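Undergrad: Build me a model from this:
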Amino acid sequence: MPREAETAARLESLEIKAVYLEDLVDSLNTVVARQQAHIDLLLHEVRRLREQTDEGAPPAFRSLRDELPPHY
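TA: Reported below is the predicted structural model:
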């Protein structure tokens, strides 16, 4: 009988751990989904900014002499 009680206790402990792990996986899944949505939003914003700068892109080569400091 003590062997059966030990097995039952170990089984109960494993079931409790499984429940905690399921909860942890669900929580992590929520965090990952939120982060992915944020990444997608940021990628969209970067694309939009690149398109915006490509439209009004300055010449490829600019000399620093062409840009005078504000006090001149």
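
Undergrad: going forward, measure contacts between C-alpha atoms and count neighbours the same way
TA: OK.

Undergrad: In contact with Ala5, which residues?
TA: Ala5 makes contact with no residue, according to CA atoms under 8 Å, 6 or more residues apart in numbering.

Undergrad: Please tell me how far it sits from Val19.
TA: Taking CA to CA, to the nearest Å as the measure, Ala5 and Val19 are separated by 21 Å.

Undergrad: Ok, Glu45 next?
TA: Here the criterion is CA to CA. By it, Glu45 lies 39 Å from Val19.

Undergrad: Now the second one, please; I'll put the structures next to each other:
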Amino acid sequence: MDASSRIEALEFKCAFLERSTQELSDVLARQQLELQQARARIDDLARQLEALDAAMEGAGGPTGPRVEVPPHY
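TA: Sure thing, here's the model as predicted:
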């Protein structure tokens, strides 16, 4: 294998690695966005759950672990 073909092989590998790195970077950026959206949704759901829990407590309804399971369970 002469120097010219070795350089060509290295350039090919370098181009492949650059393309792979860019693809991985794109995937990572997309996953970060999805994670941020999921965290925001979880926060919204937690706030809704707290509001429902407070509303049930204010209405005198059962909440939390104090809810008794019917005997047939």
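
Undergrad: aligned partner of Arg6 of structure 2 in structure 1?
TA: Structural alignment (TM-score structural alignment) places Arg6 of structure 2 against Arg10 in structure 1.

Undergrad: What is the burial count for its match?
TA: Using other CA atoms under 10 Å, Arg10 of structure 1 has 12 other residues around it.

Undergrad: Give me the secondary structure label for it.
TA: Classification of Arg10 of structure 1 by DSSP: H, G, I helix; E, B strand; the rest coil places it in helix.

Undergrad: Looking for the alignment partner of Thr21 of structure 2 in structure 1.
TA: With TM-score structural alignment as the criterion, the equivalent of Thr21 of structure 2 in structure 1 is Val25.

Undergrad: again with Glu34 of structure 2
TA: Across the two structures, Glu34 of structure 2 finds its equivalent in His38 of structure 1, going by TM-score structural alignment.

Undergrad: Relative to Arg47 of structure 2, how far out is the residue nearest the centre of structure 2?
TA: Centroid-nearest residue in structure 2, with CA atoms, centre = their mean: Leu35, separated by 3.3 Å. Per CA to CA, Leu35 of structure 2 is found 18 Å from Arg47 of structure 2.

Undergrad: Cool, thanks, signing off.
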